[in-house]
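[1] Fold the following, please.
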Amino acid sequence: MTIRHARSTDLDALDALEQQCFPPEEAATRASFAQRLAVFPEHFWLAEEDGQILACVNGCVSDSPLLQDEMFENADLHNEQGAWQMLFGVETHPAAQGKGYASALMRRMIADAKAQGRQGVVLTCKQELLDFYRRFGFENEGVSASQHGGAVWYDMRLRF
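    Predicted coordinates:
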């Protein structure tokens, strides 16, 4: 497995992965991915094997202490000097799930965010993923105000 940052040429593969991993009402659009790749490709961590992207972690950086729904669609809210690494998505191709790809990407993203001097990492997740993120030291801050995709989300934070 190779871990690398995204390139603009990854757009098709990332869009396909997103559509496989999230329901339509929660999945990022191709246009949103194109904008993210143009603004913050170094905040995409990809797990690749034999030239195929098997998993992805991505998100902008912000001074906001909470992940806000508008961040998903507006890459211009990215602030490279921001205090918090936001995570928009953690996804693994269905055929590659359970093999440690997402965990490897999480460890790398956390190490990179620390090295960049961030205060920590912020994400929202569904209830069934709370334990996954707790394994990396994230704390549950309760039900999020997020309305993204009409789901119930929990605010999670990892402080450095």
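[2] only C-alpha atoms for contact and neighbour calcs from this point on.
    Fine.
[3] which parts of stretch 115-131 are buried?
    Within stretch 115-131, the residues that count as buried by 16 or more other Cα atoms under 10 Å are R118, Q119, G120, V121, V122, L123, T124, C125, L130.
[4] which residues does the fourth one contact?
    V121 makes contacts with W84, Q85, M86, L87, I110, A113, R157, L158, R159, as judged by Cα atoms under 8 Å, 6 or more residues apart in numbering.
[5] now the first one
    By Cα under 8 Å, 6+ apart, the residues touching R118 are G82, A83, W84, Q85, F160.
[6] roughly how far apart are the last one and E73?
    F160 is 27 Å from E73, where distance means Cα to Cα, to the nearest Å.
[7] Compare those two and say which is more crowded by neighbours.
    Using other Cα atoms under 10 Å as the criterion, F160 and E73 rank with E73 on top: 15 against 12.
[8] Report the secondary structure state of the closest residue to that one other than its chain neighbours.
    Nearest non-adjacent residue to E73, counting by Cα to Cα, 6 or more residues apart in numbering: S32, 5.7 Å away. Assigned with DSSP: H, G, I helix; E, B strand; the rest coil, S32 falls in the helix class.
[9] S32 contacts D76, doesn't it?
    No - under the criterion of Cα atoms under 8 Å, S32 makes no contact with D76, lying 11.0 Å away.
[10] So the two - more neighbours on which side?
    Counting neighbours by other Cα under 10 Å for S32 and for D76 shows that S32 has the greater number, 16 against 12.
[11] any idea how far L130 is from the more buried one?
    Noted for S32: a distance of 26 Å to L130, by Cα to Cα.
[12] and for comparison, fold this next one:
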Amino acid sequence: MSIRQATMANLDAIASIESACFPQAEAATKDEFAKRIQYYGNHFWLLIDENQIVSFVDGFVTNQKDLSDEMYEKASLHDEAGQWQMIFGVNTLPSYRKKGYAAKLLERMIDDAQSQNRKGIVLTCKDALVPYYAKFGFIDEGISEKSVHGGVRWHQMRLTF
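    Have a look, this model is predicted:
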């Protein structure tokens, strides 16, 4: 297994994994992923197993302290000099789940964000995943007031370095 950054050559595989992981109302589109790779491919981590992408984590960097729905749709808001690394998605193919692969990517993202001198990382998740992210040091800040993405109630969680 190896970890590397995404390129446009990975677009179809990324869109396919997203479709397998999220309901249509919550899933990013292929066009949105193309923009994400274009603007912040260096903040898009892929886990590769025998030349197949099995998991990915992505999100841009910003000076905005809280994650908002606008961020999902506008990759151009990425600011490489930003203080906060956002996470927009943690995706693992269903047949590869419960093997620690997403954890490997999260640990790499955390290491990279720390080495880039960010203040920390922000994500939103559903109720059931709060304990999972807490294992990495993320603190639940309660229900997000800025994200109702896909018509869902999201917890905002923050890992401050």
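[13] rewinding a little: any chance of TSV for the contacts of R118 of the first structure, columns secondary structure and distance to S64 of the first structure?
    Listed next are the contacts of R118 of the first structure as TSV, based on DSSP: H, G, I helix; E, B strand; the rest coil; distance: Cα to Cα, whole Å:
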residue	secondary structure	distance to S64 of the first structure
G82	coil	8
A83	coil	8
W84	strand	7
Q85	strand	10
F160	coil	16
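[14] Who wins on neighbours among those?
    Busiest of these [other Cα under 10 Å] is Q85, holding 33 neighbours.
[15] Which residue in the second structure aligns with it?
    For Q85 of the first structure, the aligned position in the second structure is Q85, judged by TM-score structural alignment.
[16] looking at it, that match is touching T62, isn't it?
    Yes - with contact defined as Cα under 8 Å, Q85 of the second structure counts as touching T62 (6.6 Å).
[17] State the span of the first structure onto which stretch 119-133 of the second structure is aligned.
    Across the first structure, the stretch matching stretch 119-133 of the second structure (TM-score structural alignment) is residues 119-133.
[18] Pull the distance from that stretch to the chain's centre.
    How far stretch 119-133 of the first structure lies from its chain's middle: 10 Å, per Cα atoms, centre = their mean, to the nearest Å.
[19] just stretch 1-13 of the second structure next, same as before
    Worked out by Cα atoms, centre = their mean, stretch 1-13 of the second structure lies 14 Å from the chain centre.
[20] now the strands for the second structure?
    Secondary structure of the second structure by DSSP state E: the strands cover 2-5, 44-49, 52-58, 61-62, 84-87, 89-92, 120-125, 139-143, 155-160.
[21] Have a look at how far, on average, the third one is from the first structure.
    What that stands for is strand 52-58 of the second structure. Following superposition, strand 52-58 of the second structure is found to deviate from the first structure by 0.3 Å on average (mean Cα distance after the TM-score superposition for the first structure).
[22] and the angle from that strand to strand 44-49?
    With axes from the mean of the first three to the mean of the last three Cα atoms, to 10 degrees as the basis, strand 52-58 of the second structure and strand 44-49 are set at 160 degrees to each other.
[23] ok, residues contacting strand 52-58 of the second structure?
    Outside strand 52-58 of the second structure, the residues that touch it by Cα under 8 Å, 6+ apart are 13-14, 17, 43-48, 86-93, 96, 101-102, 105-106, 109.
[24] Try it again at 6 Å.
    Residues from elsewhere that reach strand 52-58 of the second structure (Cα atoms under 6 Å, 6 or more residues apart in numbering): 43-48, 87-93.
[25] do stretch 26-41 of the second structure as well
    The contact list for stretch 26-41 of the second structure (Cα under 6 Å, 6+ apart) reads A6, A15, A75, G150.
[26] mind redoing it with 7 Å?
    Defining contact as Cα atoms under 7 Å, 6 or more residues apart in numbering, one finds that stretch 26-41 of the second structure is touched by 5-8, 11, 15, 18-19, 60, 73, 75-76, 78, 149-150.
[27] Show me which residues of that stretch are buried.
    For stretch 26-41 of the second structure, a neighbour-count test (16+ other Cα under 10 Å) marks A27, A28, K30, E32, F33, A34, K35, R36, I37, Y39, Y40, G41 as buried.
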